[in-house]
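Colleague: Attaching a predicted model along with its sequence, questions to come.
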Amino acid sequence: MKKITVIFTALLGLVLSNSFAQKKSQNNNIWLHYVGKNKIAKKTFFTLEATMRYANGFSEKQQYFIRPSIEYQTNKHLAWSVGFTHYNTFVYGNPALNKRPIPENHIWIQANFTHQIGDLRITNRLRDENRWVGLATTNSTTGELEITDYAYRNRLRYMPLLTYPIVKKDKKTLLSAFVGDEAFINIGKKAGATLFNQNRIIAGLGYTLSKSSQVQLSFIQQQIWNFTDTIEESNPTLRISYLSNLDFSKH
């Protein structure tokens, strides 16, 4: 019994020490977001996605990325994609997740399953990301941090999303609402100290400008855990998106 008490006390102390060692921060983010989906063949699409993200209003740059991809529509429910993403994450917040801007490159594959129940559209998106994250080391001559190598990490992203039309005109949706959650899951021992790398609760509205374009306004509650689990960010985020959907297959 005494041994059990000692072990329990040690485990409790370890948990408490980790919780006290972890620093928590909050940033009020604004994300400017673009998605252009272009049909290039009967079942094939080229998509270009890009984002500029700011922290604490527009006072600090948080991150940008550019993401080209190719999608193949197997049937009306299932689509497969393969793509590349280049990120650059800046130094922002207090405490900051990193001490200098960190580049990151991904090669990823994705499955997107869509199902309709009446007017309700249910989307399940699963993405497997192979990540190469820049590692910063101190230059012995200048004393400055430099990117000298890249570390491979694997991450799985899963997002269920519900979309429902609010306003229709001539049987076409003018205004829709959507809600979902995206979990970023670290895969393997080298991916990070936590199971989750990020989590995003998403809710928003989409307004249809034309048959090929839409604007969206989203609220996202973003949680981030750094690689060593010493910093946790809780970031209320406003995302402004412009989406286009063009057909080049008949040209």
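Modeller: Structure's in. What do you need? Numbering: from 1, shown residues only.
Colleague: use CA for all of it now, contacts and neighbours both
Modeller: Noted.
Colleague: can you give me the offset of stretch 168-188 from its chain's centre?
Modeller: Distance of stretch 168-188 from the chain centroid (CA atoms, centre = their mean, to the nearest Å) equals 14 Å.
Colleague: Equivalent analysis for stretch 29-43, please.
Modeller: 15 Å.
Colleague: Give me the buried positions along that stretch.
Modeller: Asn29, Ile30, Trp31, His33, Tyr34, Val35, Gly36, Lys37, Asn38, Lys39, Ile40 (16 or more other CA atoms under 10 Å).
Colleague: So which elements touch the strand ranked longest in the chain?
Modeller: When the chain is parsed with DSSP state E, its longest strand is strand 145-169. If you count contacts as 3 or more CA pairs under 8 Å, 6 or more residues apart in numbering; DSSP states H and E, strand 145-169 packs onto strand 120-138, strand 172-187.
Colleague: Comparison target, given below:
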Amino acid sequence: MSITLWIVMAQTSAIHAQEVHGNPNVWYLLLANHHLTDQWNIGTELHMRYDDWMSDKEQFLFRPYVDFNTRKSPNVVYTFGYTYIKTFPYGDYPVAIDKPENNIWEQVTFKHQYGKLQVQHRYRLEQRWQRDIVYNPVDDTYSLDGNTFGNRFRYRLTLTQPLSDKVFINAFDELWIKGDKALRAITYDRNWLYVALGYHLTPDISLQLAYLHQYAMNNPNLYERHHGLQVTGSITL
């Protein structure tokens, strides 16, 4: 099924569901990577996300990875990574207590160049273990017990256009699709639209200031829109 068809299906479903506007987000992201050889690279991502203009902690993410390419196809990059996520109670529909998640993921990225315009197609498959939150009516408390396993597919189209030697525009659109452990119950998860103005402080360090729009499914009957700012720092070690 094509990406376009998935988007149409998601928008059609949303017509019959309630739509709410969530609080504005402010997200910070640090990207660090190190080139081991011309073919091998290691790196990590650190995310700190806030809700309602930094009034509440939203999520913390730690995402190390390793990627490689072959000499025959240097513009095709294969990546394997791990992500730890902690989601905090926030917003109008909060989780009861801090909720951890561990996932591993496999990814392939295709890179193209048209003049100065850089184009990337990124395909990622995640295997997710989310901790279950259970309620104890005896003492009116919540705790973590067990895990729920699921899969998620993500496709991202990224466009990067230099404006000068130091200034550039970076934009992407990313579609998320989630499924159960057998990949049978597949549903729309969310869509991200990101537009940033970037600046190279040095050849190895850059900053981006971006607008991020999220359209996420909270449940089949409730969709959320979020507007936000994201500050991204990238460093090559």
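Modeller: Here it is on my side, so go on. Note that the coordinates shown come from a computational prediction; the quantities given were computed from them, not determined experimentally.
Colleague: thinking again about what came up before, would you mind giving the helices and strands packed on strand 145-169 of structure 1 as JSON lines with mean neighbour count and distance to Ile166 of structure 1 added?
Modeller: Listed next are those as JSON lines, based on neighbours: other CA atoms under 10 Å; distance: least, CA to CA, whole Å:
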{"stretch": "strand 120-138", "mean neighbour count": "17", "distance to Ile166 of structure 1": "11"}
{"stretch": "strand 172-187", "mean neighbour count": "18", "distance to Ile166 of structure 1": "5"}
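Colleague: will you turn those into CSV that also has distance to Leu205 of structure 1?
Modeller: Below are these laid out as CSV (distance: least, CA to CA, whole Å):
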stretch, distance to Leu205 of structure 1
strand 120-138, 14
strand 172-187, 5
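Colleague: quick one, which of those is nearest to Asp149 of structure 1?
Modeller: strand 120-138 (5.3 Å; CA to CA).
Colleague: if I look at the residue with the largest distance to the centre of structure 2, how far off is Asp132 of structure 2?
Modeller: Residue farthest from the centre of structure 2, counting by CA atoms, centre = their mean, is Val138 at 37.9 Å. Val138 of structure 2 is 18 Å from Asp132 of structure 2, where distance means CA to CA, to the nearest Å.
Colleague: Name the nearest residue to the residue in structure 1 that Gln120 of structure 2 lines up against, sequence neighbours excluded.
Modeller: Using TM-score structural alignment, the equivalent of Gln120 of structure 2 in structure 1 is Thr123. Among residues not flanking Thr123 of structure 1 along the chain, Thr114 sits closest, at 4.4 Å (CA to CA, 6 or more residues apart in numbering).
Colleague: so the one you found makes contact with Leu126?
Modeller: No: counting by CA atoms under 8 Å, Leu126 is not a contact partner of Thr114 of structure 1; they are 11.7 Å apart.
Colleague: Which stretch among the helices and strands packed on strand 145-169 of structure 1 approaches Ser210 of structure 1 most closely?
Modeller: Among those, strand 172-187 comes nearest to Ser210 of structure 1, with 9.0 Å by CA to CA.
Colleague: What is the closest one packed up against?
Modeller: Checked by 3+ CA pairs under 8 Å, 6+ apart, strand 172-187 of structure 1 has strand 145-169, strand 196-210 packed alongside it.
Colleague: tell me the most buried of the ones you listed?
Modeller: strand 196-210 (a mean of 18; mean count of other CA atoms under 10 Å).
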